[in-house]
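Novice: Requesting a structural model of the entry that follows:
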Amino acid sequence: MTTTKNSLSAALRGANSVLRFLLELAALASLGVWGYQATSILAAQLLLAIAAPLAAAVLWGAFIAPRAPIVLPAAGRTALEVVVFGSATLALVALGEPVLATVLAALAVVNIVLLTVWGQWAAARAALVRPPVGASPAARRRAA
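Specialist: This is a model prediction of the structure:
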């Protein structure tokens, strides 16, 4: 029974990680489509279609991703996640897609809560911790 429970828990956690990745892609796509539709001037369309998702991706990579070079406390990271997913949700509303916006927002909230409750953020960061260059061989073995 315990093995079945553990394997189910691992499967759910894995599914939550996949959901996270898909939500990230959906947010970037939403921002890109919104950027293109926001104006009728071609140069502005192209600029916004590139700049909006690029800004979100840079923010994500710098502060939110497990390998982010700048580690924020949980509250700060969550606030930035709300900014990214909130922007994507508003972009979908502006595009006339309130149902998709609601689905994206609801899934993002559930995902953030599960990542926190299941400790997936802490586990992802801990898995990436490496000893500094020049560390002793014993320290390198412990980190591996």
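
Novice: Going by C-alpha atoms from here, please, whenever you check contacts or count neighbours.
Specialist: Noted.

Novice: separation between residue 52 and residue 58?
Specialist: 10 Å (C-alpha to C-alpha, to the nearest Å).

Novice: Those two - which one has more neighbours?
Specialist: For the pair residue 52 and residue 58, the greater number of neighbours falls to residue 52 (21 against 11), based on other C-alpha atoms under 10 Å.

Novice: before we move on, what SS does that one have?
Specialist: Secondary structure, DSSP: H, G, I helix; E, B strand; the rest coil: residue 52 is helix.

Novice: Which residue lies closest in space to it, excluding its sequence neighbours?
Specialist: Once flanking residues are discounted, residue 52 sits nearest to residue 31: 5.7 Å by C-alpha to C-alpha, 6 or more residues apart in numbering.

Novice: same check, this time on residue 39
Specialist: For residue 39, the closest residue by C-alpha to C-alpha, 6+ apart turns out to be residue 45, at 5.9 Å.

Novice: how about the longest helix seen in the chain: buried residues?
Specialist: Criterion DSSP state H: the longest helix present in the chain is helix 2-37. For helix 2-37, a neighbour-count test (16 or more other C-alpha atoms under 10 Å) marks 13, 16-17, 20, 23-24, 26-37 as buried.

Novice: want to put them side by side, so please do this one too:
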Amino acid sequence: MLWTALKDANLLLAFLLELAVYASAAWWAWTRPRRRPRRHWLRPFAALATVSLFAIVWGTFCAPSATFPLHGLTRAAVELAWYGAGAAALACRTVRTPCAGAIRFVGWRR
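Specialist: Okay, the predicted model is just below:
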């Protein structure tokens, strides 16, 4: 009984983290600085494309009913890259250059 409750709590936490990655990717695409400020109509398409890309990667390799399910270290590496990309998108959502975003994501300061 306790084991089932812990397993269900773990699955719920994994699902909420997955939704958080989607939300951070969409937020990054929506708030990304634009070089041409008059093209605000592209923001919803950029957010949808980013979330779709994340969903395709997750559904193809990491979902319980994945097309090409991964196991062991390969799955751990893909999940680490997937969650890391979500965290990087959250950290780099308002910076103008990728280098500044990487520095901000790592937490290095002068």
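
Novice: Please state their TM-score.
Specialist: After superposition, the two chains reach a TM-score of 0.73 (TM-score structural alignment, normalised by the length of the second structure), with 91 aligned residues with a C-alpha RMSD of 1.8 Å.

Novice: Now check the residue nearest to residue 52 of the first structure against the second structure: what is it aligned to?
Specialist: Aligned counterpart of residue 31 of the first structure in the second structure: residue 25 (TM-score structural alignment).

Novice: Its match against residue 48, yeah?
Specialist: No. Residue 25 of the second structure is not in contact with residue 48 according to C-alpha atoms under 8 Å; the separation is 9.4 Å.

Novice: Identify the residue nearest the geometric centre of the first structure.
Specialist: Closest to where the C-alpha atoms of the first structure average out (C-alpha atoms, centre = their mean) is residue 24, at 5.0 Å.

Novice: mind checking how far that residue is from residue 42 of the first structure?
Specialist: 26 Å.

Novice: for residue 34 of the first structure, same thing?
Specialist: 13 Å.

Novice: Could you do residue 87 of the first structure as well?
Specialist: Applying C-alpha to C-alpha, one obtains 22 Å for the distance of residue 87 of the first structure from residue 42 of the first structure.

Novice: Tell me which of these two has more neighbours.
Specialist: Higher neighbour count among residue 87 of the first structure and residue 42: residue 87, with 19 against 11, using other C-alpha under 10 Å.

Novice: From residue 62 of the second structure, how far out is whatever residue of the second structure lines up with that one?
Specialist: Applying TM-score structural alignment, one finds that residue 87 of the first structure aligns to residue 85 in the second structure. Using C-alpha to C-alpha, residue 85 of the second structure is found at 15 Å from residue 62 of the second structure.

Novice: What of residue 28 of the second structure?
Specialist: 22 Å.

Novice: wait, residue 86 of the second structure sits on residue 24?
Specialist: Yes. Under the criterion of C-alpha under 8 Å, residue 86 of the second structure makes contact with residue 24 at 6.0 Å.

Novice: Could you check how far the longest helix of the first structure is from the centre of its chain?
Specialist: Distance, stretch centre to chain centre, for helix 2-37 of the first structure: 8 Å (C-alpha atoms, centre = their mean, to the nearest Å).

Novice: now for that helix, which elements pack on it?
Specialist: helix 42-59, helix 74-94, helix 98-117 (3 or more C-alpha pairs under 8 Å, 6 or more residues apart in numbering; DSSP states H and E).
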